[in-house]
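Asker: My questions concern the predicted model and sequence given below.
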Amino acid sequence: MGAILTYLRIMWQFSPPRTVLFFTLLILSSVTEGVGLILLVPLLGVLQDTGSPLSGPVAHLVSALKSLGLPLTLTGLLGAFLAVTVVRAAIQYSQTIVSEHFRLTLLDALRAKSFDAVVAAQWQWIANSKRSDLSNLLITEIDQIGSGLFFSIRFLVSTLSILAYTLVAFSLSPGLTAIAIILGAVLLFTMRGQHERAQRLGRITSDANKHVQQVIEEGLAGLKLTKILGNEDRHSQLMLDIRTTLRDRTLGFVKLNAATGFTFQILVATCVVLFLYLGAQTFALPIATLLVLIVIFARLAPQLRHIQTHINQISFSQAAFNNFNALMASTARSSETVVDEPQSPPLSFGRAISLRGVTFRYEGRKASVLNDITITIPFQKTTAIMGASGSGKSTLADIITGLLSADTGDLYIDDVLLTPDNRLAWRRSVAYVAQDVFMFHDTIRQNLLWADAAATDDDIRVALQKASADFVFNLPDGLDTIVGDSGMRLSGGERQRIALARAMLQKPLLLILDEATSALDVENEARIRRTLDTLHGDLTVIVIGHRLPTLENADQLIVLEKGQVKSAGQWHDIMGQPNKH
């Protein structure tokens, strides 16, 4: 019941008016169903012409029909029964549409909420998370939560139907109905172990789904390596093994529900036979009453079976809901506290970017990646950062962009301390080009417009020319060329030049190139270098790398070694040779 109450609370929190409408339709459906059953008693009495006196709810209903001027004849009662059935069918139709629209809208909101929570999380949290687990939750497990919500709704429908049947049956034979209630409660109680097993299977299946998602994503991302290594069969076998595991878990749950249904059918049929025997022999009920009770018990039997199945399904979905709650709690703890409005102006500067005593360590590592870094990046100058692999160059870039926050130390933009309150405003002033360029499976134009959705074709042309990416205009489809997944239809050098154009289109105050020319040939690297020369004095540039031709024209050089500043100063003082500036 705890899971069902949780789903009801979610429904209420999401939309109280829709929840009230849903329950109103549910109650009206149950009331009309009860009225239809009660009408069977006088209807059968007329058919048998017994003339038996009416009592309880049946007598009240007959009085109400008389006050409405409805003749208590066969035609009148049949007409009333048909009218009630039509009304109930219309209510159930509306209830189905309302509940399903409510469920789908709520799922969309949960999926958007979880995705927004991931996007709003700190970069370090995102980097430490397994991407396949996040995509599995956003796709598979949100759908599983939808299944739990659906069966919670069906549970309520079945419960109110059972309540309506029970009230009518109780009005006809309190003693027999009391026996039925006791036996029904005993049946549900004895099946509680099935619910625990369903919950356990749900956890196992959730883990299997995560593994499947991981195998699929890594398999598709590593297809080139798989083919180069000739491991197609191994990869196919891995996929087969994990799918077999998932199938076995799913079949286990299906078998559980089938076994529950099998057991319930036998037990309920036994109870119905017992009720009829007691009704005819012990309670000596009139034939009309007994026939109505037969109809009620016949309808109660599948509803009880449905209740048990619904509880199993809800228990099965509990793992997905727990994972959703865990994600929301984790992202809440790691969320970026951003106070500035999305449309607030970028954080500008006119003198320097200063790092003062910055130290940073990744979670799970003992050693710090950066140790007491104190450097100054002068305004509208070019700064080169060199160092061996693992020296902390990219981490330093992430600190400067505001993606990572220092464990100790401060970052100043002029005299303004970078804090969670102004972090987004600063990022809007920074453009970043990484060694591993990401591109969407879309056109070149749309990939560029991520930097500035309002950019014109002229703006795009200028940016491409500055980035030595005017090869785009010689492609058959030009700017409308589809680049493929992660830009795989383009060469590495072409991707990097388009990424640089995207950065230029952003019109940043600070441009960071993190090994951004590593995939370029000598000719195109020279063209990028000339582009950087034209930007000198107009834009603050940080170039991270190890290829000297790109770095040697920098105004200052910072050399990192094991997370510390080994040397900092002008190029000729450190490298022993002059530069061209």
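Answerer: Perfect, I can see it now. Residues are numbered from 1 along each chain as shown.
Asker: hey, let's count contacts and neighbours off CA atoms from now on
Answerer: OK.
Asker: which stretches of the stretch 101-250 of the chain form helices?
Answerer: With DSSP state H, counting those that start in this stretch, the ranges of helices along the stretch 101-250 of the chain come out as 123-128, 131-136, 142-172, 174-190, 192-221, 223-229, 232-277.
Asker: Dump these to JSON lines, plus mean neighbour count.
Answerer: Formatted as JSON lines, the helices of the stretch 101-250 of the chain follow (neighbours: other Cα atoms under 10 Å):
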{"stretch": "helix 123-128", "mean neighbour count": "14"}
{"stretch": "helix 131-136", "mean neighbour count": "18"}
{"stretch": "helix 142-172", "mean neighbour count": "21"}
{"stretch": "helix 174-190", "mean neighbour count": "15"}
{"stretch": "helix 192-221", "mean neighbour count": "18"}
{"stretch": "helix 223-229", "mean neighbour count": "12"}
{"stretch": "helix 232-277", "mean neighbour count": "15"}
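Asker: Can I get those helices in CSV including distance to Leu403?
Answerer: CSV is the format used below for these (distance: least, Cα to Cα, whole Å):
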stretch, distance to Leu403
helix 123-128, 6
helix 131-136, 18
helix 142-172, 28
helix 174-190, 54
helix 192-221, 25
helix 223-229, 30
helix 232-277, 35
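Asker: what about versus this one:
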Amino acid sequence: MIARLLRLSPSVRRRLAGLVGLLLAITATYVGQGVLIAQSLARIFSGQDAASIVWPVAGIVALQLVRSLALAVREGVALRTSARIKKELRRRLTAKLLMLGPGWAQRGRTGSTQSSLVDGIETVDAYVGRFLPQMVAALVGAVGVTAFLFVLDPVIGVVVLACAALMPVLPLVSDRVLKERNDAWFRGYKGLYAENLDALQGMATLKAFNASGRRGAELARLAETFCRDSIRLMAIVVLYLGGVAFVIGLGTAVALGVGAMRLVAGELTVTELLLILMLTAECFRPLRELESAYHSSYNAVPSLTAVFEVLDAPVQPQGTRVLERAGPPAVTFDAVTLTYRERAKPALDDFSLDIAPGERVALVGRSGAGKTTVAALLLRFFDTIDGRITIDGTEIRDLPLEELRSLIAVVSQDTYLFHGTVRHNLTLARPDAADAELEAAVRAARAEFVHDLPQGLSTVVGERGLKLSGGERQRVAIARALLKDAPILVLDEATSSVDAANESGIQQALDALTGGRTTLMIAHRLSTVRDADRVIVMSEGRIVEVGDHAGLLDRGGAYTRLIAAQEGAAS
């Protein structure tokens, strides 16, 4: 993990080296301060006057000023270093998530994924800014100070080294218990985050069913469990920190005791004993700060592991072929089979369909028949298990995803608008679209209502477009598809949220939009497919009837039963 983090930004290694240098400089000021204090005390104990310690005291003050400056610089460098890593991680994660697509995102919960990606990246501050440089500085600093003690007195050096060697043993003992409890804490945190986000997004539904109180009680129970996990984790951390403090106190006490005995035996001077007293504490200080940095960044290990799992997730293979656009293309589904995860029954089962260039084909059937799956496979949100999909004879796996999706415009039943202006949502289709082109798309989609909004095209539509009605969102989506002007058009019940007064006008716009394009219409409202060139009736992932509207009605088969059921429900 450390090597991967260091490779994210070329300047990180230099900055970390600078941080290590600053930490060593801080350690040097502590050591120098300890030496000057020991010398000052030795002079006072020997009966010298106050004038003899003026320069040592001035040196102590100067070292404290240098240390204060170094600490301030260290904080700034640490934040800038971790910020570079976080920026690069976010860039790579955004690119990777866009490559993985909605098929991958649907495998987990939004809140759980968000907590891993957002909070996981934020742990970089403690891990890169504090722990990594402190790890090197602690080793070098502790070895340097211990070597100095060896020079003063080899016996004291061995005693301090023996106690210092106990410090790395403590993490090995605590990690077994700490890892289990830390994993439980992280799972609880992600789960609580996901449940609270779910409740917030579904607030209207909870209120409508008078279930907000029950949901609140469930969240309270989850929060209580998370609180217990947090307390259990902190109990281990407190015991660990207590063990660290004990080892440091033990090392200092043993070194001082041995030094006192050697002073009585005439093997040490008072000045040397005072130096040992001061420097023993400085030998343990870098190790103590390392342990503090380690535990402040402990959550970074599972969090960054989750981040790297996303970065390492396999992406759909892409080809390099580019289609020449000479008109509406042919689209072919050849013996396609797909089964979703955690489902035994296939969503599509040996599905074959040839769509001629410029043909308008409607897919109809009961919910769960596999209609929307056909569109998802065409866009490569998922890949087929068996079979192949081609555009003008070229398998879509041989096309770059960006090239494939540039060929297709979509108006879906579940219209999604981003928190931004109407203009921003429209220009997702074509960022370079001129105002005249935007206006033409708005008129064609019968979306002139945008001119009545407070700021027109510059009006912010709110999160998920909630400041607009369902029909208004649908018309903005239709205008967006018109603006893209792609040769293949997918309409997933494009008029589902439009009122009857506007449906005919929008249907006319859609009829004009489908002209000269290969069109796949996924229809639940069967009145919208009367003018389709072909109607494909689906059931349980298979095609059960094919024909035009009039011909299928004459047969009196599955299509006729769908029409009858829908008309009966309407009446």
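Answerer: Thanks, I have it. Predicted, not measured: the structure shown is a model, and the values here were computed from it.
Asker: Let me see the TM-score of these two.
Answerer: The TM-score (TM-score structural alignment, normalised by the length of the second structure) is 0.86; 547 aligned residues with a Cα RMSD of 3.1 Å.
Asker: And the helices of the stretch 101-250 of the first structure: which comes nearest Met504 of the first structure?
Answerer: helix 123-128 (23.3 Å; Cα to Cα).
Asker: Tell me roughly how far that closest one lies from the second structure on average.
Answerer: For helix 123-128 of the first structure, the mean deviation from the second structure after alignment is 2.7 Å (mean Cα distance after the TM-score superposition for the first structure).
Asker: where do the strands sit along the second structure?
Answerer: 331-338, 348-355, 360-364, 386-391, 394-395, 408-411, 488-492, 518-522, 534-539, 542-547 (DSSP state E).
Asker: Mean neighbour count and distance to Leu200 of the second structure added to the ones you listed, as TSV?
Answerer: TSV is the format used below for those (neighbours: other Cα atoms under 10 Å; distance: least, Cα to Cα, whole Å):
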stretch	mean neighbour count	distance to Leu200 of the second structure
strand 331-338	21	33
strand 348-355	18	34
strand 360-364	25	35
strand 386-391	19	40
strand 394-395	16	42
strand 408-411	22	27
strand 488-492	24	28
strand 518-522	26	31
strand 534-539	23	36
strand 542-547	18	39
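Asker: With respect to Leu510 of the second structure, which of those strands lies nearest?
Answerer: strand 488-492 (9.0 Å).
Asker: what range in the first structure does that closest one sit on?
Answerer: Under the alignment (TM-score structural alignment), strand 488-492 of the second structure falls on residues 510-514 in the first structure.
Asker: Then stretch 112-120 of the second structure?
Answerer: Counting by TM-score structural alignment, stretch 112-120 of the second structure corresponds to 133-141 in the first structure.
Asker: Contacts for the matching stretch, please.
Answerer: With contacts defined as Cα atoms under 8 Å, 6 or more residues apart in numbering, stretch 133-141 of the first structure is touched by 111, 114-115, 206, 209-210, 213-214, 320-321, 323-324.
Asker: Same question for stretch 453-465 of the first structure.
Answerer: Contacts of stretch 453-465 of the first structure with the rest of the structure, by Cα under 8 Å, 6+ apart, involve 448-449, 470, 472, 497-498, 501-502, 504-505.
Asker: Same check on stretch 408-419 of the first structure?
Answerer: Contacts to stretch 408-419 of the first structure, defined as Cα under 8 Å, 6+ apart, come from residues 348-360, 372, 400, 402, 426.
Asker: Let me have the contacts of stretch 453-465 of the first structure in JSON lines, extended by neighbour count and distance to Leu532 of the first structure.
Answerer: Formatted as JSON lines, the contacts of stretch 453-465 of the first structure follow (neighbours: other Cα atoms under 10 Å; distance: Cα to Cα, whole Å):
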{"residue": "Leu448", "neighbour count": "26", "distance to Leu532 of the first structure": "20"}
{"residue": "Leu449", "neighbour count": "17", "distance to Leu532 of the first structure": "22"}
{"residue": "Asp470", "neighbour count": "19", "distance to Leu532 of the first structure": "16"}
{"residue": "Val472", "neighbour count": "20", "distance to Leu532 of the first structure": "20"}
{"residue": "Arg497", "neighbour count": "28", "distance to Leu532 of the first structure": "13"}
{"residue": "Ile498", "neighbour count": "29", "distance to Leu532 of the first structure": "15"}
{"residue": "Ala501", "neighbour count": "25", "distance to Leu532 of the first structure": "12"}
{"residue": "Arg502", "neighbour count": "26", "distance to Leu532 of the first structure": "15"}
{"residue": "Met504", "neighbour count": "23", "distance to Leu532 of the first structure": "11"}
{"residue": "Leu505", "neighbour count": "24", "distance to Leu532 of the first structure": "15"}
